[in-house]
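Q: Compute the structure for the input listed below.
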Amino acid sequence: MKLSNYFLPILKENPSEAKIKSHQLMLRAGMIRQSASGIYSWLPMGFKVLKNIEQIVREEQNKAGAIELLMPTIQSADIWKESGRYDDYGKEMLRISDRHERDLLYGPTNEELITQIFRDNIKSYKNLPLMLYHIQWKFRDEIRPRFGVMRCREFLMKDTYSFDVDKHTAEFSYKKMFLSYLKTFQKFELNAIPMKAETGPIGGDLSHEFIILADTGESEVFLDKNLLDIDVNEVDYSEKNINEIIERFSKFYSATDEKHDVNEFEKNVSKENQLRTKGIEIGHIFYFGDKYSKSMKALVNNKEGKNINPQMGSYGIGVSRLPAAIIEAKYNGTFMKWPKTVTPFKVAIINLGKNGDEADQKSNEIYQNLINANLDPILDDTSENPSSKFKNFDLIGIPYQIIIGSKLKKDEFEFKEIGEEKLILSKEEVINRLKEIYNIDK
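A: Model (predicted):
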């Protein structure tokens, strides 16, 4: 993509309404624009990041054995009345009526709808275990939306729902999602710490939040620093591996302020490993047994020929919250550096030449070479001065830059990873290095 043909409305100053760094950067870098209180349009740069995050989440859900479907944003109130949550949910639920005066709602979550789908289509234990998920927009009418996409009213969520014949297999489904979340967040270069949590309006007796550490987080967290060093990327989903990972995480203390036990923390965590900080929730998993299958009369026939209510779990990731969470974890106040898994473009070409000169020709040539190599470049071919170009791309956060000026020799290119020293490489070396970084076959 050539920047002259792109829609990237960069702001020079921080907007006054933006109080945290992710909100400031997403507005300044032309990623989002507010259309109403707590409701945002995702502009092209932000949308690319969002879709890249969505795809990684999807890939890891598929590996864990979940099957994707898509449920609507608008739901019938009838199924919520069946479960007993319609009157209990509160003013966060946006209630509406259609032209026939039928009660509808903009879905804040999907336990009822997925239970209805299951109830109408699955009758035998032979179809279990089953995990279904979707990635869909939700709406919760927050009383005070703030912090940009971090706490807004309309947001994109990944929701998985598990159905099992008994508690034992349901707990294994829970553990699979536990590992899936750890693997997903590590692919975003985030240390997401699992912490026992309250179940809230979803219900159940087993729940974990996944929290990344950030000064701007709303939750106070307490943990053993050993949790920051556990790597799960190469772990597969065999029962043995899943249980080993759960056991490793269970050895070390972690809790939000609402679950924190001061005496247990002091007793079980050495002084040098005690970490008290703040965090941002980016995922939440629940096991709630037959709370919905019982109230909504979802039944399956078990091995003994008896009708039973399946055991269920619910697993959410805030997909549209993740770009902001990554920024909170990565932005150092001077430059942003997106993880290579989610960067909107793989490399930025900063053309310091003028129209038609040698630097301009070199820029266009390597731009085409990178496209042919599936390296998705963005070329700054604008007439902005060099200082503005450098500031803009440090703000946008594309992790790799190729800088082309008039002082370089014919087959010399300045290659730079944001925050690192620049290198002088040939065109072939630049392309080969990028292919290696992004694991693209040469």
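Q: C-alpha from now on. contacts and neighbour counts both.
A: OK.
Q: Can you show me the helices along the stretch 1-150 of the chain?
A: Counting by DSSP state H, counting those that start in this stretch, the stretch 1-150 of the chain has helices at residues 21-28, 44-63, 77-83, 111-121.
Q: Kindly compare burial across the ones you listed and name the winner.
A: helix 21-28 (a mean of 23; mean count of other C-alpha atoms under 10 Å).
Q: Another for comparison:
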Amino acid sequence: MRLSRHFLPVLKESPSDAQIVSHKLMLRAGLVRQTAAGIYAWLPLGQRVLQKIAQIVREEQDRAGAIELLMPTLQSADLWRESGRYDAYGPEMLRITDRHDREMLYGPTNEEMITAIFRDSARSYRDLPRTLYHIQWKFRDEVRPRFGVMRGREFLMKDAYSFDIDEAGARHSYNRMFVAYLNTFARMGLRAIPMQADTGPIGGDLSHEFIVLAPTGESEVFYHSNWEKPAELSSVDFDDVAGLQSIVSTYTADYAATDEKRDEAAEAAAGDALRQSRGVEVGHIFYFGEKYSKPMNLRVQGPDGAEVIPHMGSYGIGVSRLMGAIIEASHDDNGIIWPDAVAPYKVGIINMRVDDEACTAAADDLYAKLQAAGVETLYDDRDERGGAKFATMDLIGIPWQIVIGPKGLAKGVVELKRRATGEKEELSIEDALAKVSA
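A: This is a model prediction of the structure:
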């Protein structure tokens, strides 16, 4: 994409109402614009990143055996009355009435709807286990929406729901999602710590939040210093019950908990290794047994012919919130530093002199070759000062920058810059093309 034809309204200064780094940079870099309290329009650059994040989430869900569908944003209040949550959920739920006086709601989550869908189709144990998911917009009427997309009212979420014949199967489904989440966040360059967590209005007695450490996070967290060390997850067989349990046990061996689930004995045992910080929740998983299947009359025939109530779990990832979390974890004084996997473009070309025939010819040719190679490229072909172009590229965080100017071309080279490290090197155009295309 040529920047001269792009819609990229960057700002030189941070808006006064932006309080945290991710909110400031998302506004300055032209990723989003607020349209109402806690509600944002996703501008072209932000939409590209959002799609990249959603695709990684989707690939890891598919890899773990989950099946994608799409449920509507509006739900009938009757479904929530079946589960008993309609009156209990609280003012965060946006309740509305349609023109026929039917009570509806803008879904904050989908346990009731997916239970009803599965109830109408599942008949026997042969229909289990199943994990279904979608990536859909949600709405929670926060009393104080703030911090940009980190605590907005409308947000994009991946929510998955598992159905199993018994508790043992349900715990294996839980472990599958636990490991899938570790893979998901690692692919985005994030170290997300699984922490014992309160189940809240979702219910159940087993729950983990996945927390990215950030000083601006909404949660107070406590953890063992071992979590600060790099971790690698080897290849995973999602059908290996014992293997998955071993991975989960390894990743929960060191103490980590949110404020609501603190364990004084574990903290005393950690001693000087205990750390305290704030964090951003990017995922939350729950096992809640028959909490929804029983009151909503979900039944299947078991192997012996007897009626069985399936056990369920739910698993959420804040897709739009992840963008803020990534920026909180990866930025500098000049702007965003996107990990390669979620960057809106891989390469940014800077033509230093659009009025120089040789510069423009070389930049146009390189742009055409990168496009032909399938490399996502943003080409700054604007008639602007070089300093303004450098500032824009650093602000929006493109991983690679190729600078083409008359002095370099006279020597047969261009400058290649790695945004994450600031490292620069002079290469021939052919070598620069090969390096960024690798």
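Q: Compile the helices of the stretch 1-150 of the first structure into a markdown table and extend it with columns for distance to residue 251 of the first structure.
A: Converted to a markdown table, the helices of the stretch 1-150 of the first structure look like this (distance: least, C-alpha to C-alpha, whole Å):
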| stretch | distance to residue 251 of the first structure |
| --- | --- |
| helix 21-28 | 33 |
| helix 44-63 | 25 |
| helix 77-83 | 37 |
| helix 111-121 | 32 |
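Q: Relative to residue 99 of the first structure, which of these is closest?
A: helix 77-83 (14.8 Å; C-alpha to C-alpha).
Q: And the helices of the stretch 1-150 of the first structure: which comes nearest residue 152 of the first structure?
A: helix 21-28 (11.3 Å).
Q: Give me the contacts around the closest one.
A: 9-15, 18, 32-33, 46, 147-149, 324-325, 327-328, 331, 333, 395 (C-alpha atoms under 8 Å, 6 or more residues apart in numbering).
Q: Give me the angle between it and helix 44-63.
A: Interaxial angle of helix 21-28 of the first structure relative to helix 44-63 (axes from the mean of the first three to the mean of the last three C-alpha atoms, to 10 degrees): 130 degrees.
Q: By how much does helix 21-28 of the first structure deviate from the second structure on average?
A: Taken against the second structure, helix 21-28 of the first structure registers an average deviation of 0.4 Å after superposition, with mean C-alpha distance after the TM-score superposition for the first structure.
Q: and that helix, how far from the chain's centre?
A: On the basis of C-alpha atoms, centre = their mean, to the nearest Å, helix 21-28 of the first structure sits 17 Å off its chain's mean C-alpha point.
Q: still on that earlier bit, out of the helices of the stretch 1-150 of the first structure, which is closest to residue 342 of the first structure?
A: Closest of the helices of the stretch 1-150 of the first structure to residue 342 of the first structure is helix 44-63, at 5.1 Å (criterion: C-alpha to C-alpha).
Q: Next, the mean deviation of that closest one compared to the second structure.
A: So helix 44-63 of the first structure averages 0.2 Å relative to the second structure (mean C-alpha distance after the TM-score superposition for the first structure).
Q: So which elements touch that helix?
A: helix 167-187, helix 322-330 (3 or more C-alpha pairs under 8 Å, 6 or more residues apart in numbering; DSSP states H and E).
Q: Repeat the analysis, applying 7 Å as the threshold.
A: Secondary-structure packing of helix 44-63 of the first structure (3 or more C-alpha pairs under 7 Å, 6 or more residues apart in numbering; DSSP states H and E): helix 167-187.
Q: how far off helix 167-187 does the helix or strand following the helix it packs on point, in degrees?
A: For helix 167-187 of the first structure, the following helix or strand on the C-terminal side (DSSP states H and E) is strand 192-196. With the same axes, to 10 degrees as the basis, strand 192-196 of the first structure and helix 167-187 are set at 150 degrees to each other.
Q: how close does strand 192-196 of the first structure sit to the second structure?
A: By mean C-alpha distance after the TM-score superposition for the first structure, the fitted strand 192-196 of the first structure averages 0.3 Å away from its aligned residues in the second structure.
Q: Tell me which helix or strand comes right after that strand.
A: Toward the C-terminus, strand 192-196 of the first structure is succeeded by strand 206-213 as the next helix or strand (DSSP H and E).
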